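>>> Sequence and computational prediction follow.
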Amino acid sequence: MTFSMDSEPQPDMPPHPAAEQESDLDTLLNAHFAGRVVRKDLTQRVKEGANVPVYVLEYLLGMYCATDDPEVIDEGLKNVKTILTDNYVRPDEAEKVKSLVRERGSFKVIDRVTVRLNEKQDCYEAAFSNLGIKDAEISAGIVKEHEKLLVGGIWVIATLSYYHEEGQRGSPFGVSQLKPIQMPHMNMEELFEGRRGFTTDQWREVLIRSIGMEPAELDAEVQWHLLARMIPFVENNYNVCELGPRGTGKSHIYKECSPNSILVSGGQTTVANLFYNMSSRRIGLVGMWDLVAFDEVAGISFKDKDGVQIMKDYMASGSFARGREQMEASASMVFIGNINQSVESLVKTSHLLTPFPDAMIDAAFFDRFHAYIPGWEIPKMRPSFFTQRYGFIVDYLAEFFREMRKRSFADAIDQHFRLGDNLNQRDV
């Protein structure tokens, strides 16, 4: 189709209702949450070049591009790309970055950092996953301030220093400053005030947009399923399982959208790693993260015989016993798995929990789930499902989720329902 400059002027077409609604939502978000929202297509544009979680990119975009002014966005985008080019460590350029640290004396890097205690030297050592440094010295003060460094690690902007002298026993690398890539604080009153400017449907669409999806392309039913994926972020000890076909984005939100959740890839795990390490006397993942998600449930296996039993105890009460210790934690558990055949044939030949390993096929274990998300009702992800419009910076969203864990809505059901006497206590 071709157009010429001197063609007849066309009569103004009325805007499409969906497009009008989208721009309304953009206007509302920028009016009520100025500086807290970002255009999601910017994330996609930067994401393609850097293999970092969405919350890391949007933390940077939020610093430079949280506006609807096109000039400021373009300038901000250049800044973000420059920071990623100069400071994000690509594994293949690790040696070059180490050389820069040595030559300059100190250098800022963006990387995932985990810390361990070296008992022999009585010091903490930081390991940088992309940089390949395993033993950079880090002060106890920094570790105390950010305990997640000890369990699973976090993405940070770290200032590395270099000091070497004759006969030195430890690594010449050290961490002089460290800033986690997440919001320092959250003003909930500001958020509640902004929320009053939206209807319930609009707010649902804002939440869907904030995780990068376009509500105009998704049925309301699918949007509710996507919201159900978010419940474990806002509820303590909420256990959910989602089984469905591949390609429906089951693990995306748990891996990319919050610095407070950890995705454990399928495979062997230990009670020490997950719950409590008796030799180091440290609580495991459930004590350090708001949400522990298991990808590919078919592959889960515990090295310890009592692993599944401890998991059952924890899922029932939020506590577990190790040795003489009784521990409590609030992490929600999420189990994700693939169903490789149609649901109809699965129901005819077996049951809807077939992907779980044999050790977990147990009515008492499944009784502890609060919800089962039917993954086969969520369509496979297509490019048109990803939004190009405004949504919350995921870091802001994650902090909002985290604050909501402190508030209880356990009695909300009483306003609308009365549960009969036939339910046992666990069902209630």
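Sure, I can see it.

>>> use CA for all of it now, contacts and neighbours both
Will do.

>>> what's the distance between the most centrally placed residue in the chain and residue 91?
In the chain, the residue lying closest to the centroid (C-alpha atoms, centre = their mean) is residue 258, at 2.8 Å. According to C-alpha to C-alpha, to the nearest Å, residue 258 and residue 91 sit 23 Å apart.

>>> go on, residue 70?
33 Å.

>>> so residue 134 touches residue 118, yeah?
No: using C-alpha atoms under 8 Å, residue 134 is not in contact with residue 118, being 11.4 Å away.

>>> Second structure follows, compare the two:
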Amino acid sequence: MTSDEEKQTDQKALLEKLEEYLPGRFVRKDLTARIKEGANVPTYVLEFLLGQYANGSDPVTIERGVENVKKTLANNYVRQDEAEKVKSKIRENGSYTVIDTVTVKLNEKLDRYEASFSNLNLEGVPVDEQYPKQYERLLIGGIWSIVRLSYDHESEDHFVIDSLTPVQVPSIDMQEIKDARQHFTTDEWLDLLLRTIGMEPDQFDKRVKLLLIARLIPFVENNYNLVELGPRGTGKSHVYKELSPNTILVSGGQTTVANLFYNMARHEVGLVGMWDVVAFDEVAGINFKDQDGIQIMKDYMASGSFVRGRTEVQASAGMVFVGNINQSVDVLLRTSNLFEPFPPEMGTDTAFLDRIHAYLPGWEIPKYKPAFFTKGYGLITDYMAEVMRELRKTGYGDVIEEYFTLGAQLNQRDTIAVRKTVSGMIKLLFPDGKFTKDELEEVLQFALEMRRRVKEQLKKIGGMEFYDVNFSYIDRESGEEKFVTVPEQGSATLIPSGTEKPGYVYTIQYDDSGRLSLFKLESQQMPGKGKLEKAGVGYNRGTREGMDTAMRRLESHYADIDQRIMPKKHNYVVQISNLNGNGISEHMALATYISLISISVGRSTLDSMVVLGDMTVGGSIDKITNLADTLQVAKDSGAKSVLLPSSAMSQMSEVPADLFGAFTWVTYQTVEEAAFKAFGLG
């Protein structure tokens, strides 16, 4: 049997299971694409209609149902360019049914609720108070609805709402899902979930499948905070816009505390109180009009509550942040961090970033192409949305305890994050709560990786406070401890392995923005009269003076190093580059001195070495501040050996043991000793 025949056999077997255990709850997913053209409505709206007219697998029933859905959309879906035509129909016919996004507001002056229709371009339509009471989301953001409108010639308002039915499943029986799940293998259920969100599982490996499903965790887990950054065209925002009427995608970036959290003037809870998931599209553009917006967001992300005035508000909406990374992950890891696309007030706020439970590596998900979209059968999207909403009422965060304990380097926030990710994945993959130890271990490893990715970037941004990133778990039965890494940490480092060219020197110093950065110095030598040209330093006076100090030291002490150097018979060019950003440092005298000697004698420094410390005009050695953080930058940059002043050894008690063991240590007491030892001499 060929691979194509095997796939057809597997899909036929899955269809038979769907027909037996979930009858009427599934549709053929390519039908959505067939009827979506010309109707710019979310997938869950189309599949709500397909669920009424075209569920099942009988070809005749499907085709008849598709025609009914097309007819319904053609007759009732309101296109913006046909709004006046539809209004005319309502007036001339007396009544008419429309499908549109409806938002309800309270008109305090008239003491009544009024509806606005998005595509129909109709506002101020009186609506019975039963609807906003029964469907609160009409008040925040609006919801797709099927509405019967009539026309009253004698009333000032004219348009009247006879009936309003939001597009959502009225109720579900969770036992149906639990019973059905037992008849599917884990791989079959995973494939069913992927087809439910429109993806063809045969196009992806297991890793990508899990990443795609992880996008759904905020749908099933209360107060779950997720970040996904990656290339364009990978469907990052798709599920938050198309998959469920219980989520809202905030586009455009700018928002207010009143809109998102609480309107004090109206005493109304904002988006977080009305939706299960609030997703922000294009994180780079997020902007709060209110100064306290980010602080309130931090409070909410940590506890699920916030205080406005005298009111404390509890809510369960998850916060999702999606956006684009415009360069390769390797480059981003070498020059910045994986939160770099966030606006500065968020991307450098470690307290905010520490509240993120998982960072989904969007760069691992391939860009969408036609073959990725399934033609197979999946659950009706709206039905799945309500199943996920019901799953929010249960929790599986404690299931780890039966088989595993978490390692010592996970703090309280790490533990909460891992438990929430485990709980969410268990709900999605095992809604009946039945799974094996091996299946739980796979989910646990995934959860640890997603949180460690957050912690690794916090370490880059916040230093030693977030040093504990070696996440692990312990098997209770065997006592074996297993460590979980993140794949991208194996990326190429800034300091290459092996021997560099003469004149190349690396040093770590604070730049003029106050950030610890890795600097690379490159020197050239040519015949001349002792002139030093400084490149890459701009007009920074302190840096230039430090480099001049190095040149004068070379002129006065070269004979102590090698009499053949003769600096007055050569000209030099020294270029300095900040490999972590754009800033420059004033503490470049010692590194420049070693770089000049290196190019003069044709010797390279020790393999993968960083030079720490600086010298004064008089040749004294400056004290190193914040040694532990400096060494962490050295390790992250790929350094294998460190040249540092002997006085710094008194600070070694501050350096964690595994960081201490990461380097070969070379110490010096004088400027000339530093030069000799940098080349492995003396």
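Alright, I've got the coordinates. As the structure is a computational prediction, the values presented were derived from the model and not from experiment.

>>> between residue 134 and residue 118 of structure 1, who's got more neighbours?
residue 134 (17 against 12; other C-alpha atoms under 10 Å).

>>> And the more buried one, what's its match in structure 2?
Aligned by TM-score structural alignment, residue 134 of structure 1 pairs with residue 123 of structure 2.

>>> what's the answer for residue 336 of structure 1, then?
By TM-score structural alignment, residue 336 of structure 1 lines up with residue 322.

>>> Reduced to three states, what does its match come out as?
Recorded secondary structure, residue 322 of structure 2: strand (DSSP: H, G, I helix; E, B strand; the rest coil).

>>> check which helix or strand covers residue 73 of structure 1.
helix 70-87 (DSSP states H and E).

>>> And that helix, what does it pack against?
helix 54-64, strand 106-118 (3 or more C-alpha pairs under 8 Å, 6 or more residues apart in numbering; DSSP states H and E).

>>> how much does the first one stray from structure 2?
Once the two models are superposed, helix 54-64 of structure 1 sits on average 0.4 Å from its counterpart in structure 2 (mean C-alpha distance after the TM-score superposition for structure 1).

>>> same deal with the last one?
On superposition with structure 2, the average gap between strand 106-118 of structure 1 and its aligned counterparts reaches 0.6 Å (mean C-alpha distance after the TM-score superposition for structure 1).

>>> Which helix or strand lies directly C-terminal to that strand?
strand 123-128.

>>> which other helices and strands contact that following strand?
strand 106-118, strand 136-138, helix 140-145.

>>> hang on, the earlier thing: which part of structure 2 matches the helix holding residue 73 of structure 1?
Residue span in structure 2 matched to helix 70-87 of structure 1, by TM-score structural alignment: 59-76.

>>> Show the residue spans covered by the helices in the stretch 201-350 of structure 2.
Counting by DSSP state H, counting those that start in this stretch, the stretch 201-350 of structure 2 has helices at residues 206-214, 217-220, 238-242, 257-260, 271-274, 293-303, 329-335, 344-347, 350-353.

>>> swap that for the stretch 551-682 of structure 2, sorry
With DSSP H, counting those that start in this stretch as the criterion, the stretch 551-682 of structure 2 has helices spanning 589-601, 627-637, 657-660, 671-678.

>>> whereabouts in structure 1 does the longest one align?
Going back to what we said before, that points to helix 589-601 of structure 2. Residue span in structure 1 matched to helix 589-601 of structure 2, by TM-score structural alignment: none.

>>> could you check the angle helix 671-678 makes with that helix?
Taking axes from the mean of the first three to the mean of the last three C-alpha atoms, to 10 degrees, one finds helix 589-601 of structure 2 and helix 671-678 inclined to each other by 60 degrees.

>>> List the buried residues of helix 589-601 of structure 2.
Going by neighbour count (16 or more other C-alpha atoms under 10 Å), the buried part of helix 589-601 of structure 2 is 589, 590, 591, 592, 593, 594, 595, 596, 597, 598, 599, 600.

>>> tally of neighbours for the nearest residue to the match of residue 134 of structure 1 once chain neighbours are set aside?
Counting by C-alpha to C-alpha, 6 or more residues apart in numbering, residue 116 is the residue found nearest to residue 123 of structure 2 once chain neighbours are left out, at 4.2 Å. If you count neighbours by other C-alpha under 10 Å, residue 116 of structure 2 ends up with 21.

>>> May I have the residues that are in contact with the match of residue 336 of structure 1?
The contact partners of residue 322 of structure 2, by C-alpha atoms under 8 Å, 6 or more residues apart in numbering, come to 227, 228, 229, 236, 237, 279, 280, 281, 282, 283.

>>> and the two most separated of those?
The span of these, defined through C-alpha to C-alpha, is set by 229 and 279 at 12.9 Å.

>>> follow-up on the earlier one: superpose on structure 1 and give me the mean offset of the match of helix 70-87 of structure 1.
Relative to structure 1, stretch 59-76 of structure 2 is 0.6 Å off (mean C-alpha distance after the TM-score superposition for structure 1).
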